[in-house]
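Visitor: Sequence and predicted model, in that order:
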Amino acid sequence: MPVEFRHHDSLRLFAEIARYRSFSDAAEALNMTKGAVSYQVKTLEMDLGFALFQRSARGVELTPGGLKLLAACQSHYEEIEAEILALKGVSTRTLTVGVSTYFAARWLSPRLMAFMQEHPDIQLRLQPMIRLFDLEAQGVDIAIRWGSGQWEDGEITPFMPCPAYPVGNAAALQRVEQQGWAHAISGFTLLRDHDDSNAWTDWLNTAGLPHQTRRDTLIIPDPNVRVQAVIDGQGIALMDALAGQEAAEGKLFRLSPRALEDYGYFLVRPQRGGARKSVQAFADWLQGQ
């Protein structure tokens, strides 16, 4: 005889705590006291027979059992939402994808029609993003991010390896050919994507070059603007194979054989919502490209 589960209301509370990774923040969002939240979680765990959360240096983390239950809850809520939309006569679900205009224009856009044909019930919305953080607050369901993948702001999945290497214009290349890349690069202005980026530090380490704090840097968050700045002679930048058109046209040149081999594009899903069927469908489609 099946055991009757009596704490369905607590599952919503559980999902909110998992979203915020904090009992206090969840209590504030739900207009409850922290004590009441803790009591309901303890009661839920007693009824389930296993722990849902554990304390860590980062706050509250889900146990393996908690992760499985969260995935089940999210799938359940999505089915309810889809059914409500169907009853209202709305046939599509919006999936918001956070992506830089650089990647969207050079790789993603030419392939999107295939996804739309395979999933006509999912309405795609591309959200231009330069820096990807706090995805939930920005309403982003899944994001495509370039870098090392060493982040703590979501569920990270490797997607497309794309090593990065220094590029410059023709004048920069001539200087490298005259002085040697190891010596010449130390005299260029380094174009960076944002002020706390580790990309140039990682590359200098890989190349065995000193990386003491340099003042000759210029922060240009938009990769498209950064490419143009390199062409205009404003400095050198770490770029990847997606800048191949400019290279083919003789506007950009690789300045060193050393590259950040571990860098590339990663899929980033917010802690809450990453298990939605539409998100998973898009992630699976991307991995198949």
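Guide: Here it is on my side, so go on.

Visitor: Could you use CA atoms for every contact and neighbour count after this?
Guide: Fine.

Visitor: which ones are touching Asp134?
Guide: Asp134 makes contacts with Asp153, Pro270, as judged by CA atoms under 8 Å, 6 or more residues apart in numbering.

Visitor: The same query, at a cut-off of 10 Å, please.
Guide: By CA atoms under 10 Å, 6 or more residues apart in numbering, the residues touching Asp134 are Val140, Asp153, Gly154, Pro270.

Visitor: quick one: the third one and Val140 touch, right?
Guide: No - counting by CA atoms under 10 Å, Gly154 sits too far from Val140 to count as a contact (11.6 Å).

Visitor: longest helix in this protein, by residue count?
Guide: helix 64-87 (DSSP state H).

Visitor: could you say what helices and strands that one packs with?
Guide: Secondary-structure packing of helix 64-87 (3 or more CA pairs under 10 Å, 6 or more residues apart in numbering; DSSP states H and E): helix 8-20, strand 53-56, strand 59-62, strand 93-99, helix 277-287.

Visitor: what angle sits between that helix and helix 8-20?
Guide: Relative orientation of helix 64-87 and helix 8-20, computed by axes from the mean of the first three to the mean of the last three CA atoms, to 10 degrees: 110 degrees.

Visitor: So which bits of helix 64-87 are buried?
Guide: Buried residues in helix 64-87, counted by 16 or more other CA atoms under 10 Å: Gly66, Leu69, Leu70, Ala71, Cys73, Gln74, Ser75, Glu78, Ala82.

Visitor: Quick check: end-to-end length of stretch 97-104?
Guide: This stretch, stretch 97-104, spans 10 Å end to end (CA to CA, to the nearest Å).

Visitor: Name the residues that touch it?
Guide: With contacts defined as CA under 10 Å, 6+ apart, stretch 97-104 is touched by 105, 107-112, 124-132, 135, 138-146, 222-225, 227, 242-243, 265, 267-269, 279, 282.

Visitor: check contacts around Glu16.
Guide: Residues in contact with Glu16 (CA under 10 Å, 6+ apart) are Ser10, Ser22, Phe23, Asp25, Ala26, Ala27, Ala29, Leu30, Arg272.

Visitor: Structure two is appended below for comparative analysis:
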Amino acid sequence: MQNLNRFHLNGLRALEAAGRLGSLRAAAGELGVTIGAVSQQVLKAEEQFGRPVFERHPKGLRPTPFGEEVLRYLSAGFAEISAGLALGDRRREGVLTVSVAPVFASKWLVWRLQRFRDLHPNIRIRIDADVALVDPNASDVDVCIRVGRGNWPNVRAEQLLDQLVFPVCSPVLAERLRHPRDLAHVPIIREPTPMFGWDAWLGPNGLDETILGDGPVFSDASLCLDAAVAGQGVFLGWETLACDAIAMGRLSAPFPDRYATGIAYWFVTSLSAPPTRAVRAFRDWLKGELASRAAPEAGLVSAP
């Protein structure tokens, strides 16, 4: 890394910002300096490289073939530095960043987080609700709560809870359902790309999806659940999604049988770093909450 001594850090920052943003003006705004200062830093860096990094055009800057290659490495390098600095800030402030699917966050987790805060007032939780599979080895995320089979590479994955599925609907609609075959006579609420199909529940009852009729389709499970509460049909739900609505009497589970899908909830952390005190505290609290099979306790605030 001795070649770093040949270059000024400010010049490399100016190159990266100008290349990423496409103009000196935008780079100056991000770096908090004048356009002239950015221009001078870019020129000095190009002199140190001994070749141009950008072509100048009336509409902005365009990287040369050499510049494209250099900028790719600079952007990756500064992103790593930024992640490292954020990690230091977060640990100093006692912040725990948790990446979690939006439906789990909105229907289950956020309604229970105050209990964790009461137990651990010095740990600040930052929820990053996203369906993307974040790599905790290469990001500022401390914990991922994921649904799947737990076979993700290069991470530490600890199983939390099997996902059990069962039909749910409004209490009024539930009065029409006495036997699983009755599902053939009510609207069925569906997701366009579910992780599992109705056969996961119908199969053990000696039926298959061909008995099911039409019904509304919604883009995610949270909307499907709201549609079931509104009486628009029957949805194949699961405990962490539906338990609070059932406890509040807004939703019914007309049949007692619940079946595993082969999918589970997992507590995912970095394989390369040992869990911190905050990570261990959150894991232990989460396991305790889920051990109750997601049943809400008295005093739980009702979801809107």
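Guide: Ah, there it is. Every value quoted in this text rests on a predicted model; they were computed, and no experiment measured them.

Visitor: List only buried entries from the contacts of stretch 97-104 of the first structure.
Guide: For the contacts of stretch 97-104 of the first structure, buried by 16+ other CA under 10 Å: 108, 124, 126-130, 132, 135, 140-146, 222-223, 227, 243, 265, 267-269, 279, 282.

Visitor: what's the helix or strand for the aligned partner of Gly203 of the second structure in the first structure?
Guide: Using TM-score structural alignment, the partner of Gly203 of the second structure in the first structure is Asn205. Element membership for Asn205 of the first structure (DSSP states H and E) is helix 199-207.

Visitor: If you count neighbours, what's buried in that helix?
Guide: Ala199, Trp200, Asp202, Trp203, Leu204.

Visitor: need the helices for the stretch 201-304 of the second structure, in chain order.
Guide: Here the stretch 201-304 of the second structure has its helices, by DSSP state H, counting those that start in this stretch, at 221-229, 239-247, 277-291.

Visitor: what would those helices look like in TSV with distance to His179 of the second structure?
Guide: Rendered in TSV, the data for those read as follows (distance: least, CA to CA, whole Å):
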stretch	distance to His179 of the second structure
helix 221-229	19
helix 239-247	20
helix 277-291	30
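
Visitor: Let me have the buried residues of helix 64-87 of the first structure in TSV, extended by distance to Gln178 of the first structure.
Guide: Below are the buried residues of helix 64-87 of the first structure laid out as TSV (distance: CA to CA, whole Å):
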residue	distance to Gln178 of the first structure
Gly66	60
Leu69	62
Leu70	59
Ala71	58
Cys73	62
Gln74	59
Ser75	60
Glu78	61
Ala82	63
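
Visitor: which one of these sits closest to Val60 of the first structure?
Guide: Set against Val60 of the first structure, the nearest of the buried residues of helix 64-87 of the first structure by CA to CA is Gly66 (11.4 Å).

Visitor: Quick check: the closest one vs Glu45 of the first structure, distance?
Guide: For Gly66 of the first structure relative to Glu45 of the first structure (CA to CA), the value is 10 Å.

Visitor: Kindly report the same for Arg93 of the first structure.
Guide: Taken as CA to CA, the span from Arg93 of the first structure to Glu45 of the first structure is 33 Å.

Visitor: before we move on, what about Cys162 of the first structure?
Guide: In terms of CA to CA, Cys162 of the first structure sits 44 Å off from Glu45 of the first structure.

Visitor: same check, this time on Lys34 of the first structure
Guide: In this view, Lys34 of the first structure and Glu45 of the first structure are 16 Å apart by CA to CA.

Visitor: and if you look at Phe282 of the first structure?
Guide: From Phe282 of the first structure to Glu45 of the first structure the distance is 33 Å (CA to CA).

Visitor: try Ala237 of the first structure
Guide: Distance from Ala237 of the first structure to Glu45 of the first structure, by CA to CA: 52 Å.

Visitor: quick one, which of the two is more surrounded?
Guide: Neighbour tally, Ala237 of the first structure and Glu45, criterion other CA atoms under 10 Å: the higher count belongs to Ala237, 28 against 15.

Visitor: when you align them, which residue in the second structure goes with that one?
Guide: Ala237 of the first structure maps onto Phe235 in the second structure, by TM-score structural alignment.

Visitor: residue in the second structure matching Ile142 of the first structure?
Guide: Residue pairing (TM-score structural alignment): Ile142 of the first structure is matched to Val143 of the second structure.

Visitor: you'd agree that match is up against Pro274?
Guide: No - with contact defined as CA under 10 Å, Val143 of the second structure does not reach Pro274; the gap is 11.9 Å.

Visitor: Can you report how many residues neighbour Gln287 of the first structure?
Guide: Gln287 of the first structure - counted by other CA under 10 Å - has 12 other residues nearby.

Visitor: isn't it right up against Phe159?
Guide: Yes - Gln287 of the first structure is in contact with Phe159 according to CA under 10 Å; the separation is 6.3 Å.

Visitor: list the residues that contact both of those two?
Guide: With CA under 10 Å, 6+ apart, Gln287 of the first structure and Phe159 have common neighbours Leu267.

Visitor: show me the residues around the match of Gly203 of the second structure that make contact.
Guide: Ala199, His211, Leu260.

Visitor: mind checking the SS state of Gln163 of the second structure?
Guide: strand (DSSP: H, G, I helix; E, B strand; the rest coil).

Visitor: Quick check: it touching Thr240?
Guide: Yes - contact criterion CA under 10 Å: Gln163 of the second structure and Thr240 qualify, at 8.5 Å.

Visitor: Quick check: neighbours shared by those two?
Guide: Shared contacts of Gln163 of the second structure and Thr240, defined by CA under 10 Å, 6+ apart, comprise Tyr265.

Visitor: Once you drop chain neighbours, what's closest to Glu175 of the second structure?
Guide: Pro254 (7.8 Å; CA to CA, 6 or more residues apart in numbering).

Visitor: Identify the residues contacting that neighbour.
Guide: Contacts of Pro254 of the second structure by CA under 10 Å, 6+ apart are 166-171, 173-180, 234.
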